[in-house]
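**Student:** got a predicted model here, sequence first, then my questions.
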Amino acid sequence: MSTYVTKTYDRLDRICYDRYGSTDNRIVEWVIDQDYGIELYGIVLPIGIVIDLPDAPQQMSGPKVLPQIFLWS
């Protein structure tokens, strides 16, 4: 787990992208669930808010793998 202190013009989606490398798989919503009340600040967060950024759960981390499909064999 790590903490982040917001700076000028910080947005939660950008903070999540920098920390987790993606905003896929509902990472932003997951962080909102972990940091109760963070959604009350709006899109652009005020300066000096401390956000707890826990380690991503297994199902959210890692690249998304798509199955290979062959139309003709």
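**Tutor:** Nice, thanks for sending it over. As the structure is a computational prediction, the values presented were derived from the model and not from experiment. Numbers count the residues shown, from 1 in each chain.

**Student:** only C-alpha atoms from now on, for both contacts and neighbour counts.
**Tutor:** Will do.

**Student:** where does the closest residue to residue 20 other than its chain neighbours land in three-state SS?
**Tutor:** Closest residue to residue 20 apart from its sequence neighbours, by CA to CA, 6 or more residues apart in numbering: residue 56 at 7.4 Å. Counting by DSSP: H, G, I helix; E, B strand; the rest coil, the backbone at residue 56 sits in coil.

**Student:** try this one next to it:
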Amino acid sequence: MRVVAQQGDTIDALCHRHLGATAGLVEQVLALNYGISLHGPVLPMGTFVELPDLPAPSTGAAERPLIQLWD
């Protein structure tokens, strides 16, 4: 996904706004956008940034049983 930085945007702000998370994604954005770190922490307005695709949520996740204190 390609997005455009607005005034005062940082890479982690773009990840949070468009992907809903930042953990591990900032590093992927830096790898996808060679040389973007040369702009510093605040990106210039109008900078195009390629964001990674989020992996599909796994449907086979184990569910924890519900524990109630007073049964």
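**Tutor:** Now that the structure is in, tell me what you want to look at. Since we're looking at a predicted model, the values are computed, not measured.

**Student:** TM-score for this pair?
**Tutor:** Aligned and superposed, the two chains score 0.71 in TM-score terms (TM-score structural alignment, normalised by the length of the second structure); 63 aligned residues with a CA RMSD of 2.5 Å.

**Student:** looks like the residue nearest to residue 20 of the first structure contacts residue 21 (just checking).
**Tutor:** No. Proximity of residue 56 of the first structure to residue 21 does not meet the contact threshold set by CA atoms under 8 Å, at 10.7 Å.

**Student:** the residue nearest to residue 20 of the first structure: neighbour count?
**Tutor:** The local packing of residue 56 of the first structure (other CA atoms under 10 Å) involves 15 other residues.

**Student:** look up how far residue 35 of the first structure lies from it.
**Tutor:** According to CA to CA, to the nearest Å, residue 56 of the first structure and residue 35 of the first structure sit 14 Å apart.

**Student:** ok, now residue 12 of the first structure?
**Tutor:** 11 Å.

**Student:** same check on residue 47 of the first structure?
**Tutor:** As for residue 47 of the first structure, its distance to residue 35 of the first structure is 16 Å (criterion: CA to CA).

**Student:** could you do residue 23 of the first structure as well?
**Tutor:** 16 Å.

**Student:** who's more crowded, the two?
**Tutor:** Neighbours were counted for residue 23 of the first structure and for residue 35 using other CA under 10 Å; residue 23 has more, 18 against 15.
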